[in-house]
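Asker: Sequence and predicted structure, then a few things I'm wondering about:
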Amino acid sequence: MSNEIDAGTVAQLLGVTRQHFTDRIAKKKGFPQPVVNFSPKSRRWRYDEVLRWRSKASQPA
């Protein structure tokens, strides 16, 4: 797997729809910034950063 993943793949990893991811989660403070950001429809995130964020987000406060 490439280290850069698109919004659809991020959504699958997080168990949400692509729309929910792009409308809500991608805009959350603390969510990794895209490493490729040509346009809202052409963005990529680092796989390992998304997994790290998911791990932290699922831990109780």
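Answerer: Done, it's in.
Asker: Every contact and neighbour count from this point should use C-alpha atoms.
Answerer: OK.
Asker: Could I get the contacting residues of Asp48?
Answerer: Contacts for Asp48 (CA atoms under 8 Å, 6 or more residues apart in numbering) come out as Asn3.
Asker: another one to put next to it:
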Amino acid sequence: MAVIALHPDQQPQQTTLRAIPRPILCKGDVALNTADIAHLLGCRRAHATNRVTKLSDFPAPAIDLSERMRWWSFLKVQGWLLNRQRPSCKR
């Protein structure tokens, strides 16, 4: 289980990220795949893959092995979400 808070004033949420081996980028930062990003945004994985991760202001992948093996820094994605003026997708 991971504890995720998108804003310092926000209560952390307990969320279950998929139980797959997850790279640790540095102390306090974990890697997110497109399914994790979709879960954080509340949209489908396909939308996160095809639209959100291709936005010009979205952080570059921290690990980019191929189109299907990309991982983003949780801290950078969190910073991107906090700086957004509108939600990127809704269910």
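Answerer: That came in fine, so what should we check first? What you are looking at is a predicted structure, and each value in this text was computed from that prediction instead of being measured.
Asker: Just tell me what His47 of the second structure corresponds to in the first structure.
Answerer: Matched to the first structure by TM-score structural alignment, His47 of the second structure sits across from His20.
Asker: so Pro59 of the second structure is in which element?
Answerer: In the assignment (DSSP states H and E), Pro59 of the second structure maps to no helix and no strand.
Asker: So whatever residue of the first structure lines up with it versus Glu49 of the first structure, what's the distance?
Answerer: Aligned counterpart of Pro59 of the second structure in the first structure: Pro32 (TM-score structural alignment). Distance, Pro32 of the first structure to Glu49 of the first structure, using CA to CA, to the nearest Å: 6 Å.
Asker: Please apply the same query to Ser55 of the first structure.
Answerer: Ser55 of the first structure is 10 Å from Glu49 of the first structure, by CA to CA.
Asker: how about the strands in the second structure?
Answerer: Using DSSP state E, the strands of the second structure run over 2-4, 13-15, 24-26, 29-32, 63-66, 69-73.
Asker: Quick one: closest of those strands to Arg51 of the second structure.
Answerer: Ranking those by proximity to Arg51 of the second structure (CA to CA) places strand 69-73 first, at 14.7 Å.
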